[in-house]
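# Pasting the sequence and the predicted model now:
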Amino acid sequence: MAGHDFDSSVASCGLVRGRATFQGAAGLISDYLIITGINVLLAWSVYIVLLTGSLSFAQGAFMAIGCYAASYLTTEMGMPFWPATLVSAVITAVIAGVIGYPALRLRGIYLILATLGITFCVRVLLENLDFLGGIGGMSGMLGTDLFAVGIAVVVVGLLLAVVSFSPLQRVFDAVREDERVAASMGINVTAVRLIGFAAGAAVAAVGGSLYGHYMSFVRPENFDVLLAIYVVLYVVLGGVNNMFGPFVGAVVMTLLPEYFRVLAEWRPTVFGLAVLLMLLVRPDGLLSFRLPTLRGRKSSKVTEEKAA
């Protein structure tokens, strides 16, 4: 089939880079769905951190670490794609844990500034590591297709569903709502927040590995602070009270701009107006309902039986 330049940035406000792989309508749809799936993973990575009451703008940095780690393992060490992806997720989670231990002692705007600083530092570091390609970037990665992205989305989604319907969700809720009350109940607040931060980083790393092996070429500038901001906005638009909100926010804000491609130059403006409108009309997001935990469902059932 005739080749054609395809700008993959149309499918993503955050992953704003080009790729020339157009192979007819089926190939175009596949490209859009791949980027959408990666954005869903990134949105979920922010949602996981939000479960514990923290807000991270470092997901772009953790995505970059996962991308470069997996790319190095596959291109330089010959490791298969999935093992490399899992190893990169573990590496990123450990790094996030080390960085997060002091950073998560901060609150509010100070934590936001700290996570933004992490993003800038990681980008500068990658630009100066010659064995990772430096400012010129890395290339030669292969292995991502729609099936691989689908597997990652399904697995992460199932894990989130298990957590959402488990008593562990109540622990996260307690820490998010009031840390002092949670601590008085015997909950290790620092450990819970750190677990959420590291788990979110691991999911972002999986998204980074998929992105790098899909694009086949990445540079540090692919993971700028704008990416982190857009990913947070996906979650804000979709809703932070359940796992479906970030999913819907990522899907809508990835595919909708392509539908209005004629407004390409105005995408940031339209996106900003959409955020403002959402905050005014539905400040809790498109999907603001909460999922009941296992204990919550049991308590409800007991109450109904007593009432009867």
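Yep, that arrived.
# from here on, contacts and neighbour counts on C-alpha atoms
Fine.
# where along the chain do the helices fall?
With helices called from DSSP state H, the chain shows them at 24-50, 59-75, 81-103, 108-127, 146-164, 168-177, 179-184, 189-215, 225-238, 244-259, 267-281, 294-307.
# okay, those, which one's buried deepest?
helix 59-75 (a mean of 28; mean count of other Cα atoms under 10 Å).
# And that one, what does it pack against?
Where contact means 3 or more Cα pairs under 8 Å, 6 or more residues apart in numbering; DSSP states H and E, helix 59-75 is packed against helix 24-50, helix 81-103, helix 108-127, helix 189-215, helix 225-238.
# Need the ones you listed in TSV (columns: distance to K301).
Below are those laid out as TSV (distance: least, Cα to Cα, whole Å):
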stretch	distance to K301
helix 24-50	28
helix 81-103	38
helix 108-127	38
helix 189-215	29
helix 225-238	30
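# Out of these, which is closest to L273?
Of all these, it is helix 225-238 that lies closest to L273, at 11.4 Å by Cα to Cα.
# Is it correct that T119 is in contact with G60?
Yes. Between T119 and G60 there is a contact at 6.5 Å, judged by Cα atoms under 8 Å.
# still on that earlier bit, make CSV from the helices of the chain and add distance to I135 to it.
Output for the helices of the chain, formatted as CSV (distance: least, Cα to Cα, whole Å):
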stretch, distance to I135
helix 24-50, 24
helix 59-75, 13
helix 81-103, 21
helix 108-127, 4
helix 146-164, 27
helix 168-177, 39
helix 179-184, 42
helix 189-215, 15
helix 225-238, 17
helix 244-259, 27
helix 267-281, 26
helix 294-307, 49
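# Included below, for side-by-side comparison, is a second structure:
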Amino acid sequence: MARNIRVNAIWLLVLLAGFGLIQGLVAAGVLNFYYIQIVQQIGINIIMAVGLNLIVGFSGQFSLGHAGFMAIGAYSVGVLGKMMPSYGGFAISLLVGMLLAGGVALLVGIPTLRLKGDYLAIATLGVAEIIRIFIINGGSLTNGAAGIMGIPLFTNWQLVYVFVVLTTIFTVNFLRSPMGRMVISVREDEIAAESVGVNPAKMKVIAFVFGAMTAAIAGGLHAGYVGTIVPKDFAFMTSVNILIIIVLGGLGSITGTFVAAVVLGVLNVYLKSYASVSMIIYSLALILLMIFRPGGLLGTKELSFARFFKKKEDAN
């Protein structure tokens, strides 16, 4: 218990140091408006990827429906945010988006998470498409394919960073908890986990709901950042792009998720100078990384302060 408290305290200090570093670079003029936008987008991707890694990397469920839950969060902010153009209204719309996404994930997760592998991937992809089609046919509420414009811009890099910190700390502590260990045990051997009293279906649904809610947060922050959202923003490739982040970083590695999100974010910036061949270079880079690092950049490794404390305690 004491070790967990110390580890959490140091993680918090590290993340606060990161905040101070970015703030210092902004104050010094090193990070201009363009680079701040990139930092915000990387942060939003991290929030989504951490949630998806809990589903895919830690609970072992292959989901392609993350974009659908992101859409729920984005349209909640788009619709309610325009009705309540204030920071309080933005907070309420974010909360509503989280609850809606969690509710939908619970409803669809109970029947679909009994499937495995490719079947589950297709089912979750279908759920995401149903959500998107529902938005397209939402009439005046969602403004159909034209989307929603004029959303109040309440998202800034500081707010995104706060949610990155909260999402990360909550996820890490969840995985260290007894319930988190049960989720991981289901990934390792579902039959063995069930034989010792773990309810695999329940653990899968819990991970799925948590991942959906983080996607909704990311979607809401995205809406409050760009000011305009359309259904095509939440198509199949959005889910794939987030899946690429967690595969590249390492399935089952929160640290890897951070590293991959930053690497891909920076890579995309540099590739804009080579627009005609950017996708070819991007694809080749991913292929080479998967050839030489098939387990991802970090595999299942984490930046762990627990080892440091263990060595210190052993020395004493």
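Good, I have the coordinates. Predicted, not measured: the structure shown is a model, and the values here were computed from it.
# what do T119 and G60 of structure 1 both touch?
Both T119 of structure 1 and G60 are contacted by D224, V225, under the criterion Cα atoms under 8 Å, 6 or more residues apart in numbering.
# what about the helices of structure 1, which gets the closest to M138 of structure 1?
Of the helices of structure 1, nearest to M138 of structure 1 by Cα to Cα is helix 59-75, at 7.7 Å.
# What is the mean deviation of the closest one from its aligned residues in structure 2?
Helix 59-75 of structure 1: mean distance to aligned residues in structure 2 after superposition is 1.0 Å, counting by mean Cα distance after the TM-score superposition for structure 1.
# Output the residue interval of structure 2 matched by that helix.
Per the alignment by TM-score structural alignment, helix 59-75 of structure 1 matches residues 66-82 in structure 2.
# With stretch 157-171 of structure 1 instead?
Using TM-score structural alignment, stretch 157-171 of structure 1 pairs with 168-182 in structure 2.
# do stretch 259-271 of structure 1 as well
Stretch 259-271 of structure 1 covers residues 270-282 of structure 2 once aligned (TM-score structural alignment).
# which residues sit against the matching stretch?
By Cα under 8 Å, 6+ apart, stretch 270-282 of structure 2 touches L267, N268.
# For that stretch, measure first residue to last.
10 Å (Cα to Cα, to the nearest Å).
# Run the chain-centre distance for that stretch.
25 Å (Cα atoms, centre = their mean, to the nearest Å).
# Check stretch 29-49 of structure 1 too.
7 Å.
# my read: V192 of structure 1 touches G53, true?
No. Applying Cα under 8 Å, one finds V192 of structure 1 not in contact with G53, separated by 10.1 Å.
# The counterpart of I135 of structure 2 in structure 1: what's it in contact with?
Aligning on TM-score structural alignment places I135 of structure 2 opposite L126 in structure 1. Counting by Cα under 8 Å, 6+ apart, L126 of structure 1 touches L132, G134, I135, P220.
# quick one, what contacts the second one?
Spelled out, that is G134 of structure 1. L126, E127, N128, P220.
# quick one, what contacts the most centrally placed residue in structure 2?
Geometric centre of structure 2, nearest residue: M48, 1.4 Å, by Cα atoms, centre = their mean. By Cα under 8 Å, 6+ apart, the residues touching M48 of structure 2 are H66, G211, T214, A215, A218, I242.
# could you dump those residues to TSV with distance to F236 of structure 2?
Output for the contacts of M48 of structure 2, formatted as TSV (distance: Cα to Cα, whole Å):
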residue	distance to F236 of structure 2
H66	9
G211	17
T214	18
A215	14
A218	16
I242	10
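# Tell me which of those persist in structure 1.
Retained in structure 1: H66, T214, A215, A218, I242, out of the contacts of M48 of structure 2 (criterion both residues aligned by TM-score structural alignment, their matches' Cα atoms under 8 Å).
# would you list those in JSON lines and tack on distance to F292 of structure 2?
Shown next, in JSON lines, are the kept ones among the contacts of M48 of structure 2 (distance: Cα to Cα, whole Å):
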{"residue": "H66", "distance to F292 of structure 2": "28"}
{"residue": "T214", "distance to F292 of structure 2": "31"}
{"residue": "A215", "distance to F292 of structure 2": "30"}
{"residue": "A218", "distance to F292 of structure 2": "31"}
{"residue": "I242", "distance to F292 of structure 2": "21"}
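# May I ask which two of those residues are separated the most?
T214 and I242 (12.5 Å).
# quick one on the thing from earlier: so which of the contacts of L126 of structure 1 is the most crowded?
P220 (23 neighbours; other Cα atoms under 10 Å).
# what lines up against it once you look at structure 2?
In structure 2, P220 of structure 1 lands on P231 (TM-score structural alignment).
# And its match, how close does it get to M290 of structure 2?
31 Å.
# repeat for I242 of structure 2
Counting by Cα to Cα - I242 of structure 2 and M290 of structure 2 are separated by 16 Å.
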